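Participant: what follows is a protein structure lacking sequence information:
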């Protein structure tokens, strides 16, 4: 089983370069967070849902990702600040995705760095 230390983390500037060279951005925040603003051309698959009991893991996360992303694709994974993206990357690596990179700082860092966003 892969551990978090196996996850490659890059900053926003490196992530932007990866996206410019053909990687896809996988946004693992909730639909509400995504709808409030997201990285251009991002694919949205929530890793967790907000419920009355708090956040719960999306039981269909991997099947939903497999519908929109191929295992051989290069993916940049981001959430709001980085925690969910780390867990999502570990799950993706364990499921056979080989080129998974976590964007450190998440969407918060992306927006603060004045990168292009979709609102």
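Facilitator: Noted; the coordinates are in hand. These numbers were taken from a predicted model, which means no experiment stands behind them.

Participant: rest of the way, CA atoms for contacts and neighbours
Facilitator: Noted.

Participant: may I see the buried residues of the longest helix seen in the chain?
Facilitator: If you go by DSSP state H, the chain has its longest helix at helix 83-94. The neighbour-count check on helix 83-94 (16 or more other CA atoms under 10 Å) flags 84, 85, 86, 87, 88, 89, 90, 91, 92, 93 as buried.

Participant: quick check: next helix or strand after it?
Facilitator: Using DSSP states H and E, the helix or strand that follows helix 83-94 in sequence is strand 99-103.

Participant: put this next to the first one:
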């Protein structure tokens, strides 16, 4: 049985922890903040301190895939460290959160509403 992209995202959202914008703004102790949007999206504005790992290469960045030069993202080297993921509206970050959970990360959260909700709350973004 085939599923639509929206159905897949809904399933991912049901299987991961979503965190609200105010909770992210208040801070998650020791968390790495990962923007899973594409580099051009990241450049247009991102959360302070966020690292950019596009959704399409996330798993390979974590596991040092040879196609990416065998480099591991150091911020994600410890799978017990809290991780907060976000994208534009929360779909890609939910998918990314599910993938990281499948890879053994213990404390992964997807920011509900993504950077769109962040900006609607009139919170600051950093431009590169």
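Facilitator: Yep, it's here. Because the structure is predicted, anything quoted here is derived from the model rather than measured.

Participant: give me the TM-score for these two chains.
Facilitator: Scored against TM-score structural alignment, normalised by the length of structure 1, the superposed chains reach a TM-score of 0.81; 105 aligned residues with a CA RMSD of 1.4 Å.

Participant: CSV please, covering the buried residues of helix 83-94 of structure 1 and showing distance to residue 106 of structure 1.
Facilitator: As requested, these are exported to CSV (distance: CA to CA, whole Å):
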residue, distance to residue 106 of structure 1
84, 9
85, 8
86, 10
87, 13
88, 13
89, 13
90, 16
91, 18
92, 17
93, 19
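
Participant: picking up where we left off before, which bit of structure 2 covers the longest helix of structure 1?
Facilitator: Per TM-score structural alignment, the counterpart of helix 83-94 of structure 1 in structure 2 is residues 91-102.

Participant: can you tell me the centre-most residue of structure 1?
Facilitator: residue 77 (2.6 Å; CA atoms, centre = their mean).

Participant: need the three-state assignment for that one.
Facilitator: strand (DSSP: H, G, I helix; E, B strand; the rest coil).

Participant: that one and residue 69 of structure 1: what is the separation?
Facilitator: 12 Å (CA to CA, to the nearest Å).

Participant: next: residue 98 of structure 1.
Facilitator: 12 Å.

Participant: those two: which is more packed in?
Facilitator: residue 69 (17 against 14; other CA atoms under 10 Å).

Participant: ok, residue 105 of structure 1 - contacts?
Facilitator: 11, 12, 80, 81, 82 (CA atoms under 8 Å, 6 or more residues apart in numbering).

Participant: can you tell me which of those residues is nearest residue 32 of structure 1?
Facilitator: Distances from residue 32 of structure 1 to the contacts of residue 105 of structure 1, taken as CA to CA, are shortest for residue 80 (11.7 Å).
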